[in-house]
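> next input, structure requested:
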Amino acid sequence: MAGVFSSAWFYWAIGIAFGLPLGLVILTEWQHALQRKHSALLRPVTILRNYLFPLAALLLLMLEANQIPAHATSVRVVGTLVAFVVLVLMLSGVNAALFQSAPDGSWRKRMPSIFLDVSRFVLIAVGVALIFAYIWGANVKGLFTALGITSIVVGLTLQNSVGQIISGLLMLFEQPFQIGDWIETPQAKGRVVEVNWRAIHLETGTGLQITPNSVLASASFTNLSRPDGKHVVEVMTVFAHDDPPDRVCAMLTRAASELPLCDPNRSPSTVPFGGMQYKTKIPLKSPGEDGKAKAMFLRWIWYSARRDGLHLDEAEDTFSSPELVEAGISKVVGPTFRLSHDEHQELIEHAKIELYGDGERIQRAGEVPGGMMFVLSGTVQMTANLEDGSEVVAWTQDEGSFMGQSTLTRQRVLGTAYAVGEVAVIYVEREMIADLVQRNPLLLQELGRTIDERRAHVLRAIDQATDTDID
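Down below sits the predicted model:
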């Protein structure tokens, strides 16, 4: 019995028997603490707890407790596993400490993944070679010599291709763009969806554009997403010589600010560009909205220019002739106001036909209408504004209905009106409406009742939307 206590293997066995569970408990607590903090060191600690610590205990148990010779195959196998896990742990620890926890904007954060992958592969190859050389006694000098000669031959043979790859990798190291950025190259314009060692993939409107990194490294391109919040789309338009430039600029700027894609934190602007041309700059949240915003803007100013008496592309307005106005009054205004023949003829001089494109705002909440509008064709959607700035649909109006009746009481409207599809309306000035109402007191009572009903509609829609949000 005394011989057992005097043997070295006994103390190794006791130390491993108590040290392994204790170490696992300590590493487990450390692992849970890192997991709660979402630390980048979680993976290295997990490798240490699950693989390296048990394998190291097994290796010590075989060498010291069981006294197995170091050159035995079983010991070499376990030693190889321990050495390989140590190599993986070192790579994982360096990656977590230097790159995963790197602050934004630092060179460590800008390091392309391809460089890390290549470096990791080289280190693993060297580590495996050293493991086989020192544990298994393999001669790896010849292997390294052959690899060196082969790399020289391959480099001389493919020097142009390798040079392009290196130039592309250097460009990736600089990182002039990131995944999700919009860039414009001589070949295409699109959003970066993938970057690898050979090329970048751009998602364009016509498909996936594959552009080699070497092409971008040797040419200039534009990153439309940087700096953040500075992207604008420029639209050129042409108006007639006789159109006042200030009125044209005001109309174009107003139409641009009404676009739902316009950045609400920035304001559009318009300047004369000479030769009847005007340039409008529309701030957008994303370069991906360029095409849609430009198409909507050009469609809306076609209608807006004609309503303001301007001549987009030097075109003349032909849809508000006296004959068409007279037909529209007979269709929707006359039956509503019960006009006599003389009143009908008198009203023609104080009315006009206006067209609105799909989605255009016809009436804004909070404004005092300058006159009344009678819907000739199309559908108008009335919305109510909520406290958080969003809108909820209150009701819709079709052909024969009217809006802007609060122009007589000079009250601000509660709801906003939008065109659903193309909408044509008869617009009648406030003074003429007031004159007609004075001649017909019953009509004033009906308009007052309509005002109260529509205000009740708006308030009811707001209450219902609020109750829905609470639920």
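
> CA only for contacts and neighbour counts going forward, please
Noted.

> and the spatially most central residue of the chain, how far from E258?
In the chain, the residue lying closest to the centroid (C-alpha atoms, centre = their mean) is S286, at 6.2 Å. From S286 over to E258 the distance is 17 Å, taken as C-alpha to C-alpha, to the nearest Å.

> again, but for A351
In terms of C-alpha to C-alpha, A351 sits 25 Å off from E258.

> same question for R430.
To E258, R430 is 25 Å away according to C-alpha to C-alpha.

> same check, this time on R455
24 Å.

> A96 now?
According to C-alpha to C-alpha, A96 and E258 sit 48 Å apart.

> likewise for P322?
For P322, the distance to E258 (C-alpha to C-alpha) stands at 30 Å.

> I348 now?
For I348, the distance to E258 - C-alpha to C-alpha - is 31 Å.

> so for T270, what's the nearest residue that isn't a sequence neighbour?
Residue nearest to T270 in three dimensions, not counting chain neighbours: T280, with 4.3 Å by C-alpha to C-alpha, 6 or more residues apart in numbering.

> quick one: contacts for the one you found?
Residues in contact with T280 (C-alpha atoms under 8 Å, 6 or more residues apart in numbering) are 234-236, 252-253, 256, 268-271.

> how about a cut-off of 6 Å?
234-235, 269-270 (C-alpha atoms under 6 Å, 6 or more residues apart in numbering).

> swap in W302?
Taking C-alpha under 6 Å, 6+ apart, one finds nothing in contact with W302.

> could you point out which element follows the helix or strand harbouring it?
Assigning secondary structure by DSSP states H and E places W302 in helix 290-307. Counting by DSSP H and E, the element after helix 290-307 in chain order, helix or strand, is helix 322-328.

> run the chain-centre distance for the helix or strand following that following helix.
For helix 322-328, the following helix or strand on the C-terminal side (DSSP H and E) is helix 334-337. Here the centre of helix 334-337 is set off from its chain's centre by 50 Å, with C-alpha atoms, centre = their mean, to the nearest Å.

> please enumerate the strands of the stretch 151-300 of the chain.
Ranges of strands in the stretch 151-300 of the chain, per DSSP state E, counting those that start in this stretch, are 182-184, 189-195, 199-204, 207-212, 222-223, 232-238, 269-274, 277-283.

> so which of the ones you listed is nearest A424?
Nearest to A424 among the strands of the stretch 151-300 of the chain is strand 232-238 (24.4 Å), distances taken as C-alpha to C-alpha.

> one more, please, to line up against the first structure:
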Amino acid sequence: MLALGAAPLIYLATLALGRWLKRAHHVPLGLMFQLLCVALAAWAPLRVLRADGTVKSWQDEGLRAFHAALIILSTIFALQLLRRLYWQRWFARKHGAEAPKLLQQVFAFAVFCVAVTMVLKVAYGFRVDTFIAGSGIIAVVIGFAMQETLANIISGIALQFGKPFTVGDWLIVDSQRAEVIEMNWRSTKLRTNDDYYLDIPNKAIVSHTIVNLSYPTKVHSNRIRIGFEYAVPPNRVREILRRATANAAGVLESPPPKVYLRDFGDSAIIYEIKYSLDDERRFNDIEDAIRTNVWYEARRAGLAIPFPMRTVEIRRPAVHADKLTADLREQLARQEILSPLDDTQKDRLLEHAQIRRFGRCEKVIRQDSEGCSMFVIIHGEADVVIHANGTDTTVATLHAGEAFGEMCLLTGEKRSATVIAKTDCDLWEIDRAHLQPLIHENASLAERLSELLARRRMATEGVLAAQTPAQVVEQKRQEYAAGFRKKIRSLFEI
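Reported below is the predicted structural model:
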């Protein structure tokens, strides 16, 4: 009776231990733990009674049942405790990530098989070795039938221990770029940039060469090949390709892009661009941006990407010269900064007109960079972006007929903002070399340009506000005009 009276105490003690583990280590407790407490409270008194020789036959059967339940439930609780304290804590702290689910599942399955063996041998007295030997033929048959599955499981275990990749890594598998989404006992699941899901058996993964784009760091390089005509000097092509690549969104500044002359092809010299990125999800967008920028850079430089010899070249007719001249003359008449020029000087400026085409999102000029030209928008739109305090802010959008870069053209100051093509843009670039002869011929032109720049600077800084005294406005105007006059005379060597 004393042994039976101890059952409630054993139940409460075990339950208290479980509650402490839950509070101290957040070990999940549920119905299985409650059953474990009941099984232990029932098995311990019966075990004592059996040792005293007072147990009855039906009690002996109950003892075996509770013993078997105790082994199974204790194994389940031990696995939960192991998962919380070892897999999720110690393993994660040591390796920097939670243990792979496949490794946890394989270990739990092995431990559970041992527990079942103990139940059969200890609780019920079965000869497990005889059972295993007798079922050898069945095991061989099952092994042949499941050899593919077993191969996948073994390969999955090898992947877990070898760790050639982890969830979140980007791989190249059979020429496909894909992100690892899940690794389980049978297969590895991946997702491509096009949101296609690939379910590749572990055996197939192990048997192929794996290219991990995310190890040891996410920074990695890609290469693009492009051909240019034989007549173009290689160093000139390299500069164009480097600039086009560096301006593509997503390309890392460090390490900087490189360009190699790779081959002399049948119809072109083949160049190879090497660039770096750290986000494989943007791979398609980055390659599109690079190729697009190359096209625009090549067009602005007057270069052509050769057609293959086996194709027929078809060229679209160029814009009629008279129509282009009329458009430029119209835009020129709207430019206040060029209003001091007379008609003859404007015609001479038009003779040297250079039309530059920029693609959407291309940077036309960069803040704080040197320059010697201004731009007039013929077609399209462009955003004016200022970088300050680590932030890029769009302060204005320029439209057809508007100009930018005149301060850099006339005074040599660095660019005060970055201008980015919002749409495909046709720009008229007016170079300092074409304006300089006109200023040399007309000394008063520098004076008028200085006054015009002074008024624009005052308007920008708000000096022309209504509340500003007229004397202050005039003094400021003269101060600005004198400063600009000095810069123009020095820059244009007047």
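
> one step back: ranking the contacts of T280 of structure 1 by neighbours, who comes first?
T270 (22 neighbours; other C-alpha atoms under 10 Å).

> now for it: what does it line up with in structure 2?
Mapped onto structure 2 by TM-score structural alignment, T270 of structure 1 lines up with V259.

> what residues are up against its match?
Per C-alpha under 6 Å, 6+ apart, neighbours of V259 of structure 2: 238, 272-273.

> ok, the closest residue to Q34 of structure 2 other than its chain neighbours - how many residues close by?
Using C-alpha to C-alpha, 6+ apart and skipping the chain neighbours, the partner closest in space to Q34 of structure 2 is L15 (7.6 Å). Neighbour count for L15 of structure 2, taken as other C-alpha under 10 Å: 18.

> helix or strand for L15 of structure 2, which one?
helix 2-25.

> what packs against that helix?
helix 31-52 (3 or more C-alpha pairs under 6 Å, 6 or more residues apart in numbering; DSSP states H and E).

> now the next helix or strand after the helix it packs on against helix 2-25, angle please.
Using DSSP H and E, the helix or strand that follows helix 31-52 of structure 2 towards the C-terminus is helix 57-82. Orientation check (axes from the mean of the first three to the mean of the last three C-alpha atoms, to 10 degrees): helix 57-82 of structure 2 against helix 2-25 gives 10 degrees.

> please state the offset of helix 57-82 of structure 2 from the chain centre?
Taking C-alpha atoms, centre = their mean, the mean C-alpha location of helix 57-82 of structure 2 is offset from the chain mean by 52 Å.

> buried sites along that helix?
Judged by neighbour count (16 or more other C-alpha atoms under 10 Å), helix 57-82 of structure 2 contains these buried residues: 63-77, 79-82.

> cool, stretch 182-202 of structure 2 as well?
182-192, 198, 200-202.

> and for stretch 317-328 of structure 2?
Buried-residue list, stretch 317-328 of structure 2, by 16+ other C-alpha under 10 Å: L328.

> so what's the residue mapped onto E203 of structure 1 from structure 2 up against?
Using TM-score structural alignment as the criterion, E203 of structure 1 maps onto R191 of structure 2. The contact partners of R191 of structure 2, taken as C-alpha under 6 Å, 6+ apart, are 178-179, 197.

> out of those, who's nearest Q59 of structure 2?
For the contacts of R191 of structure 2, the residue nearest Q59 of structure 2 by C-alpha to C-alpha is Y197; the value is 57.1 Å.

> follow-up on the earlier one: average offset of the helix holding W302 of structure 1 relative to structure 2?
For helix 290-307 of structure 1, the mean deviation from structure 2 after alignment is 1.4 Å (mean C-alpha distance after the TM-score superposition for structure 1).

> residues in structure 2 aligned with that helix?
Structural correspondence for helix 290-307 of structure 1: residues 283-300 of structure 2, per TM-score structural alignment.

> for that stretch, list every residue counted as buried.
Counting neighbours by 16+ other C-alpha under 10 Å, stretch 283-300 of structure 2 gives 283, 286-287, 289-298 as buried.

> and these as a markdown table, adding distance to P306 of structure 2?
Shown next, in a markdown table, are those (distance: C-alpha to C-alpha, whole Å):
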| residue | distance to P306 of structure 2 |
| --- | --- |
| F283 | 26 |
| I286 | 23 |
| E287 | 20 |
| A289 | 20 |
| I290 | 18 |
| R291 | 14 |
| T292 | 16 |
| N293 | 17 |
| V294 | 13 |
| W295 | 12 |
| Y296 | 15 |
| E297 | 15 |
| A298 | 11 |
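
> looking at the residues you listed, which one is closest to P216 of structure 2?
F283 (18.6 Å).

> show me the contacts for that closest one.
Counted by C-alpha under 6 Å, 6+ apart, F283 of structure 2 has zero contacts.

> check the gap between it and K346 of structure 2 for me.
47 Å.

> give me the buried positions along the helix or strand harbouring V437 of structure 1.
In this structure, V437 of structure 1 sits in helix 430-439 according to DSSP H and E. By 16+ other C-alpha under 10 Å, the buried positions in helix 430-439 of structure 1 come out as 430, 432-434, 436-437.

> next secondary structure after that helix?
helix 441-470.

> okay, buried residues for that next one please.
Here helix 441-470 of structure 1 shows 443-444, 451, 454-455, 457-459, 461-462, 465 as buried, counting by 16+ other C-alpha under 10 Å.

> which of those lies closest to L130 of structure 1?
A465 (70.7 Å).

> now which residue in structure 2 aligns to Q178 of structure 1?
In structure 2, Q178 of structure 1 lands on T166 (TM-score structural alignment).

> how close does its match sit to N212 of structure 2?
Taking C-alpha to C-alpha, one finds T166 of structure 2 at 10 Å from N212 of structure 2.

> can you check S416 of structure 2 too?
The separation that S416 of structure 2 has from N212 of structure 2, given C-alpha to C-alpha, amounts to 43 Å.

> which ones are touching the closest residue to I210 of structure 1 other than its chain neighbours?
Excluding its sequence neighbours, the residue lying closest to I210 of structure 1 (C-alpha to C-alpha, 6+ apart) is H201, at 4.8 Å. H201 of structure 1 sits next to 192-194, 209-210 when contact means C-alpha under 6 Å, 6+ apart.
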